[in-house]
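1. structure, please.
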Amino acid sequence: MNIGMFSDTYLPQKNGVATAIKLYKDEMEKRGHNVYLFVPKYKFDYKRNDDKIFEFPAVKFLFEKEQRIALPFSPEIFKLKELNLDIIHSHDPFSMGILARVVSRMLKLKHVATHHTMYDYYLHYLPLIVRPQPEFVQRLIKNWCLKTDKIIAPTDNIKETLVEYGVPSEHIVTIPTGIDLASFDKPINWDLKKEYPQIKEDDRILLFVGRLGKEKNISFLLKVFKKVLMDETKVKFVIVGGGPEKEELEKLAMDLNIAENVIFTGPQPREKVIDAYKQAYLFIFASYTETQGLVILESMAAGTPVVALGKLGVYDILSQEDAGGIMIKELNEDDFSHEILKVLKESSTYEELKKKAEIFVKNNYSIEKCVDMILELYQKEIVSV
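-> Below is the predicted model of the structure:
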């Protein structure tokens, strides 16, 4: 098949959607399919060594500099007919998603879309004067979904949310975003204890990976970590990622008097992120906006158990039997710290979770299985033309 994927985000941007699209592309091309990407240009001097990636002019999002807004006008669009595309797959409802719809109608192709992000949870990035009401955003999402031929929801929880917005259940297919398990088999090159001497040999590492934004709730995790330190002193909290809240979080760590036990690594390439997962004792996560919970799955793929807030995609993962993690139902510092301390103190609990985590991801969330499901959906849609 010749597959056209449209997205307003792609590598080297560091987020779950960009990573997912890269994994899809690699796995599909491994099977002999051609995957053509239509994405914003990242930087003027950034060169991509892939003739199947078509870039469109883009400007930085005014209120979040790492994000781009593509301008869906480029000479590249005239090459579309030459590609003999069989299907269109878009990954957001913005400029490239709109272009995907136009192209699908122009070329009379089926248009599949993945609803990766709950946009109504990210409205705080917009100034009040231009911030829409959540209900308005939900109506926009509903209307976008209805203009596609099929919507992929990464979890059943997200499917149910879209149904609440008014999208018919039969219009939605649940397909999780898979994990490239082979990338977790490589030896560790980034030694955290060598890089950061404040991590002592007998320290155990609590890890967070993700964007440093309000919706990730890292301030809550810092307060939880302070409670953990009151009982277990030989622990460090490593925070991998960059974002607008970095300075505020560093200040909070100082105010809580735990700064010497907290390490902010900044954003890191994927190879180093995987090394961090593999060296952590426990992954802790309190985001309330995760549609997929990819970092949860990646941590478990590395054999690192998880303690996390059970909302949206994280709930769909950790509510399953033998998932290899502990789910906290609500944001409660005492409950969170209690479960972390339980895993730190009880080696049998830790070993059981560790074993379950690796098996669970392998059996349910490999990129191979997830791509099987996407390709099957493509075939069904193409046949139904």
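
2. could you use CA atoms for every contact and neighbour count after this?
-> OK.

3. the helix or strand hosting residue 296: what's the following helix or strand?
-> Using DSSP states H and E, residue 296 sits within helix 294-301. With elements assigned by DSSP H and E, the helix or strand that comes after helix 294-301 is strand 306-309.

4. I figured residue 316 hits residue 153, correct?
-> No: at 11.9 Å, residue 316 does not count as touching residue 153 under the criterion of C-alpha atoms under 8 Å.

5. residue 254 and residue 136, how far apart?
-> 39 Å (C-alpha to C-alpha, to the nearest Å).

6. err, residue 10, not the other one
-> 27 Å.

7. those two: which is more packed in?
-> Between residue 10 and residue 136, counted using other C-alpha atoms under 10 Å, residue 10 has the larger neighbour count: 24 against 11.

8. three-state assignment of the more buried one?
-> coil (DSSP: H, G, I helix; E, B strand; the rest coil).

9. from residue 40, how far out is it?
-> Counting by C-alpha to C-alpha - residue 10 and residue 40 are separated by 8 Å.

10. what does residue 137 give?
-> From residue 137 to residue 40 the distance is 23 Å (C-alpha to C-alpha).

11. which one's more surrounded, those two?
-> residue 40 (26 against 18).

12. identify the residues contacting that one.
-> For residue 40, the contacting residues are 7-10, 55-58, 68-71, by C-alpha atoms under 8 Å, 6 or more residues apart in numbering.

13. for the closest residue in space to residue 342 that isn't next to it in sequence, pull up the helix or strand it's in.
-> Among residues not flanking residue 342 along the chain, residue 349 sits closest, at 7.9 Å (C-alpha to C-alpha, 6 or more residues apart in numbering). Assigned by DSSP H and E, residue 349 belongs to helix 347-364.

14. to compare with the earlier structure, here is another sequence to fold:
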Amino acid sequence: MKIAMFTNNYKPYIGGVPVSIERLANGLRKRGHIVDVFAPTYEEQELETGVYRFKSLNKKLDGDIVVPNMFDRDIRKQFQKRNYDIIHSHHPMLMGNIALSYSKKYDIPLIYTYHTRYEEYMHYVMPSLLNKNKDDTKIYKVAEQIVSKYTRSFSNKCNLIFAPTPEIKNTMIKRGVYTPITVIPTGLSENDFIRDREKTEEIRKKFNSPNLFCCVSRLGKEKNFPFMLKALKALKEKWEKPFKMIIIGDGAERKSLNLLSKKLGLEEEIYFLGNIEHDKLVHYYNACDLFLFSSQSETQGIVLLEAMAAELPVVAVSGSGVNDVVVNGENGFKTELNEDLWIKPIEEIMGNSYLFNTLKIGAYNTAKEYTAESIAKLTEENYLQLIQGKVKYVVP
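-> Alright, predicted model coming up:
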């Protein structure tokens, strides 16, 4: 098959969507398919086969998010060079609009992967309005309703939807999406299961702590880091054991989070490392004891599975993207949004070697269910069913 993928962000931008697209594209290529990724231009991008860059606007959104120029004529010129069998959009707007128009014009089936809960990201799109009126819940609700209605409308114009988790699928159905929905999560690459004892020990020695925790995430408001930092302050005051926490990632909130950690007296415990190349992340995962997570805005939370591939038990806040992956007592624990409840499993896991080892095994076994190879095969089967007309609509 010849597959055209459209995305509003891609490498070198750090995020779950670029990771998901790259892994799926590579997995499908290994299965003999042609996959072309249509992605925006970045200053530090690298030339890649099968990746076509269209122009980006000069202005960026908060968090240095690039805005693609959907009117770039080169997009159509490049698209017309191949007779594509499938168009796969990873966003409902901007490049999603291009994907939808090409689907109609050239009569090509359109698939949309619901990667992002866009209502959780309104502060990037309308920062000045929402920041000035941050206590006005009506403005937020209206903005959320507009985004939700638009996403539903776009989804119902597609031929098939991929949802990363059953929870997201159910949410879409409840919101009025009647296009067929299949659950297809992001897969893990072979590199996620690598073990390099020398590099792991090097990182462990660098931080020199008997209890080393980590989190990998973009530093945005929706990731709920203030909760994590305040909870870790409570852990420091209550727990008698020393610990260190490394936070990998960058974003608009880095400066304010750094100031908050100092204000909370966590200068010796919290380390903000910024962005780290994805191929090197596995060594940091392997060097740590636990993966801590506080976001409630995820669709899948691929970093949870990456951590589990390194046998890291997860302690997270219950929410979208977490509930379908983290199983209490099996591969980690998820709690309510409560500082005391959240730090309790950290103490329990690190104080009980049997529980710790049981969770490590469970985490690894969970990760093995999400290999990129198996996800690519499942995606291929759905593509074929769509082309053959076997996907049926459930008309409301």
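
15. any chance you could compute the TM-score here?
-> Once superposed, the chains reach a TM-score of 0.92 (TM-score structural alignment, normalised by the length of the first structure), with 377 aligned residues with a C-alpha RMSD of 2.0 Å.

16. give me the contact list for the helix holding residue 349 of the first structure.
-> Here helix 347-364 of the first structure has contacts from 179, 181, 297, 300-305, 322-325, 342-344, using C-alpha under 8 Å, 6+ apart.

17. which residue in the first structure lines up with residue 168 of the second structure?
-> Superposed on the first structure with TM-score structural alignment, residue 168 of the second structure falls opposite residue 158.

18. are any of the contacts of helix 347-364 of the first structure buried, and which?
-> The neighbour count (16 or more other C-alpha atoms under 10 Å) marks 179, 181, 297, 300-305, 323-325, 343-344 as buried among the contacts of helix 347-364 of the first structure.

19. and of the residues you listed, the nearest to residue 286 of the first structure?
-> Closest approach between those and residue 286 of the first structure, by C-alpha to C-alpha: residue 325, at 13.2 Å.

20. ranges for the helices of the stretch 151-300 of the second structure?
-> Applying DSSP state H, counting those that start in this stretch to the stretch 151-300 of the second structure gives helices spanning 166-174, 197-207, 225-238, 254-263, 278-287.

21. please apply the same query to the stretch 1-150 of the first structure.
-> So, for the stretch 1-150 of the first structure - with DSSP H, counting those that start in this stretch - the helices run 16-30, 95-106, 134-146.

22. quick one, which of the ones you listed gets closest to residue 117 of the first structure.
-> Closest among the helices of the stretch 1-150 of the first structure, using C-alpha to C-alpha: helix 16-30, at 8.5 Å.

23. post-alignment, that closest one versus the second structure, mean distance?
-> Per the superposition on the second structure, helix 16-30 of the first structure and its aligned residues are separated by 0.6 Å on average (mean C-alpha distance after the TM-score superposition for the first structure).

24. got the contact list for that helix?
-> So helix 16-30 of the first structure is contacted by 9-12, 34-35, 91, 116, 177-180, 294, 367-368, 371 (C-alpha under 8 Å, 6+ apart).

25. if we go to 6 Å?
-> 9-11, 35 (C-alpha atoms under 6 Å, 6 or more residues apart in numbering).

26. residue 224 of the first structure maps to what in the second structure?
-> So, by TM-score structural alignment, residue 224 of the first structure is matched to residue 231.

27. quick revisit: by neighbour count, which of the contacts of helix 16-30 of the first structure wins?
-> residue 9 (27 neighbours).

28. from the contacts of helix 16-30 of the first structure, which single one is nearest residue 278 of the first structure?
-> Distances from residue 278 of the first structure to these, taken by C-alpha to C-alpha, are shortest for residue 11, at 22.7 Å.

29. which residues sit in contact with the closest one?
-> Contacts of residue 11 of the first structure by C-alpha under 6 Å, 6+ apart are residue 18.

30. quick one: map it onto the second structure.
-> Using TM-score structural alignment, residue 11 of the first structure pairs with residue 11 in the second structure.

31. and the residue nearest to residue 342 of the first structure, what's its match in the second structure?
-> Matched to the second structure by TM-score structural alignment, residue 349 of the first structure sits across from residue 355.

32. kindly tell me how buried the closest residue to residue 330 of the first structure other than its chain neighbours is, as a neighbour count.
-> Nearest residue to residue 330 of the first structure, sequence neighbours excluded (C-alpha to C-alpha, 6+ apart): residue 309, at 6.6 Å. For residue 309 of the first structure, the neighbour count with other C-alpha under 10 Å is 22.

33. I am finished for the moment; much appreciated.
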